[in-house]
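J.: structure, please.
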Amino acid sequence: MKEKEQGLLIVLSGPSGVGKGTVCAALRKRDIPFVYSVSATTRPPREGEVDGVNYFFTTKEKFEEMIKRDELLEWAQYVNHYYGTPRRYVEEQLSAGRDVLLEIEVQGALQVKKKFPHGIFIFLMPPSLKELEHRIVSRGTESRDVIQNRMVMAREELEMMKYYDYVVVNDKVELACDRIEAIILAEHCKRERMMKHYITALEEEK
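T.: Coordinates of the predicted model:
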């Protein structure tokens, strides 16, 4: 019986406000066969966000229970809120041969890299720190103190870029999506994956 090819784990992260959610929403409208993993968070939903679609919104107490039960692939505390990825769903999808896209914070991405070193790690970068601050301010959802905290954190997170496989500048959403789609296609065409597939196929023809 032919072994099911393992799906790709694609991890997209970057500073808060860089546009991860916007880019992922645009990617989902394209004809790319991947499963979008929904993260859990304790932060309140922003206008237009839907529970179970954008995030699983939960309480701090319930999230901490998930940590204790080791039910999260990764988790991080960011600006007084928890964020994390349910482990079981991701592992089931990869085993079924489906690509999984994780949109997570930088702290969480580095945790995932330790557990899935063969994942595809993409750092979404703003055109400039000035533009990043403008995007955060434009949301109109955070106080000046929170915005300042996010900018301090963003500078620290930019230093983590060295741990990623690819860097994509989010200057325009459609261009960023084009670059990410090209990365996914290139990863599927890597020699290591193609050799395994075709050697198995040739063996079956003997």
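J.: okay, CA-based contacts and neighbour counts for the rest of this
T.: OK.
J.: please name the nearest non-neighbouring residue to the residue sitting nearest the centre point of the chain.
T.: Compute the mean C-alpha point of the chain, and by Cα atoms, centre = their mean the closest residue is Glu103, 2.3 Å away. If you skip the residues right next to it in sequence, Glu103 has Leu12 as its closest partner in space, 5.0 Å away by Cα to Cα, 6 or more residues apart in numbering.
J.: and the residue nearest to the centre of the chain, how far is that from Asp145?
T.: 25 Å (Cα to Cα, to the nearest Å).
J.: please give me the structure for this one as well, since I'd like to look at both together:
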Amino acid sequence: MTGRSIVLTGPSGVGKGTLLKALLARRPELYLSVSATTRSPREGEIDGVHYYFYSRDRFEAEIAAGALLEWAEFAGNYYGTPIAPVQAQLDLGRSVILEIELAGARQVAQIFPTALRIFILPPDLQTLEMRIRDRGTDSPEAILRRLEQAKVEIAARDEFDHQIVNDDFQTALEELDSLVTSA
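T.: Alright, predicted model coming up:
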């Protein structure tokens, strides 16, 4: 029996990571895909746990070899999902969750057309802006860029099998849990 690939997408600040952390606490049988990046590790990050930290040459070799499920370049660094660990978990019968951005989700759909694709939405753009500001990690310019990107991403929500509005956290978590466990 093979597992199911599950793609979780939504704009920055919508609460994907928080929902995913709560879901994984409930469903430890799920495998969270680990992405690769060429950026330097941040304090406390462990190779193979938080990311696979690749050199730029290795990442480009992985691209050339077709060894990445999806990839993109952001702010001068590559980010992507190695296929081998995902496929190994699927072959073991485990469902794999990929928390990725829109372009990556579109790439995954080409390779895994039967993936369960879930889009997390904010209740509205004002709430999303407040959540991004409350994180305190972005400059005002970066917040504006994130909000503009969010509009583009939200416009693509109909490309996904299911949409969850993260207005009430517990309700959104229950809906996500239900979708994932019925997959």
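J.: quick revisit: contacting residues for the residue nearest to Glu103 of structure 1?
T.: By Cα atoms under 8 Å, 6 or more residues apart in numbering, the residues touching Leu12 of structure 1 are 20, 101-104, 109, 121-124.
J.: have a look at how far, on average, the longest helix along structure 2 is from structure 1.
T.: Longest helix in structure 2, counting residues (DSSP state H): helix 140-155. Compared with structure 1 after the fit, helix 140-155 of structure 2 shows a mean deviation of 1.2 Å (mean Cα distance after the TM-score superposition for structure 1).
J.: counting by contacts, list what that helix packs against.
T.: On a contact count with 3 or more Cα pairs under 8 Å, 6 or more residues apart in numbering; DSSP states H and E, helix 140-155 of structure 2 meets helix 125-135.
J.: what residue in structure 2 is paired with Lys68 of structure 1?
T.: Lys68 of structure 1 maps onto Ala64 in structure 2, with residues paired by TM-score structural alignment.
J.: right, I mislabeled it, should have said Glu157 of structure 1
T.: Here Glu157 of structure 1 is matched to Glu153 in structure 2, going by TM-score structural alignment.
J.: you'd agree its match is up against Ser12?
T.: No - using Cα atoms under 8 Å, Glu153 of structure 2 makes no contact with Ser12, being 9.6 Å away.
J.: which residue comes closest to Pro11 of structure 2 once chain neighbours are left out?
T.: Spatial nearest neighbour of Pro11 of structure 2, excluding adjacent residues (Cα to Cα, 6+ apart): Ala150 at 4.9 Å.
J.: so which residues of structure 1 form helices?
T.: Using DSSP H, helices in structure 1 cover 20-28, 60-68, 87-95, 106-115, 129-139, 144-158, 173-188, 191-205.
J.: how much does the third one stray from structure 2?
T.: Which is helix 87-95 of structure 1. Looks like 0.8 Å for helix 87-95 of structure 1 (mean Cα distance after the TM-score superposition for structure 1).
J.: so which bits of that helix are buried?
T.: For helix 87-95 of structure 1, the neighbour count (16 or more other Cα atoms under 10 Å) marks 90-91, 93-94 as buried.
J.: can you redo those residues as CSV, where the extra columns are distance to Asn170 of structure 1?
T.: Shown next, in CSV, are the buried residues of helix 87-95 of structure 1 (distance: Cα to Cα, whole Å):
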residue, distance to Asn170 of structure 1
Val90, 26
Glu91, 29
Gln93, 28
Leu94, 27
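J.: one step back: neighbouring contacts of the longest helix of structure 2?
T.: The contact list for helix 140-155 of structure 2 (Cα under 8 Å, 6+ apart) reads 10-12, 102, 121, 125, 128-129, 132-133.
J.: buried among those residues? Make that a PyMOL selection.
T.: To isolate the buried ones among the contacts of helix 140-155 of structure 2 in PyMOL, judged by 16+ other Cα under 10 Å, type:
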select buried, resi 10+11+12+102+121+125+128+129+132
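J.: between which two of the contacts of helix 140-155 of structure 2 is the distance greatest?
T.: Farthest apart among the contacts of helix 140-155 of structure 2 by Cα to Cα are Leu102 and Arg133. That separation is 21.8 Å.
J.: how much space between the equivalent of the residue nearest to the centre of structure 1 over in structure 2 and Lys16 of structure 2?
T.: Per TM-score structural alignment, the equivalent position to Glu103 of structure 1 in structure 2 is Glu99. Relative to Lys16 of structure 2, Glu99 of structure 2 is positioned 8 Å away (Cα to Cα).
J.: now do the shared contacts for these two.
T.: Common neighbours of Glu99 of structure 2 and Lys16, using Cα under 8 Å, 6+ apart, are 8-9.
J.: and the helices of structure 1: which comes nearest Leu8 of structure 1?
T.: Closest to Leu8 of structure 1 of the helices of structure 1 is helix 87-95 (Cα to Cα; 6.8 Å).
J.: elements contacting the closest one?
T.: Counting contacts by 3+ Cα pairs under 8 Å, 6+ apart, helix 87-95 of structure 1 packs against strand 34-37, strand 72-78, strand 99-103.
J.: fine, thanks again, bye for now.
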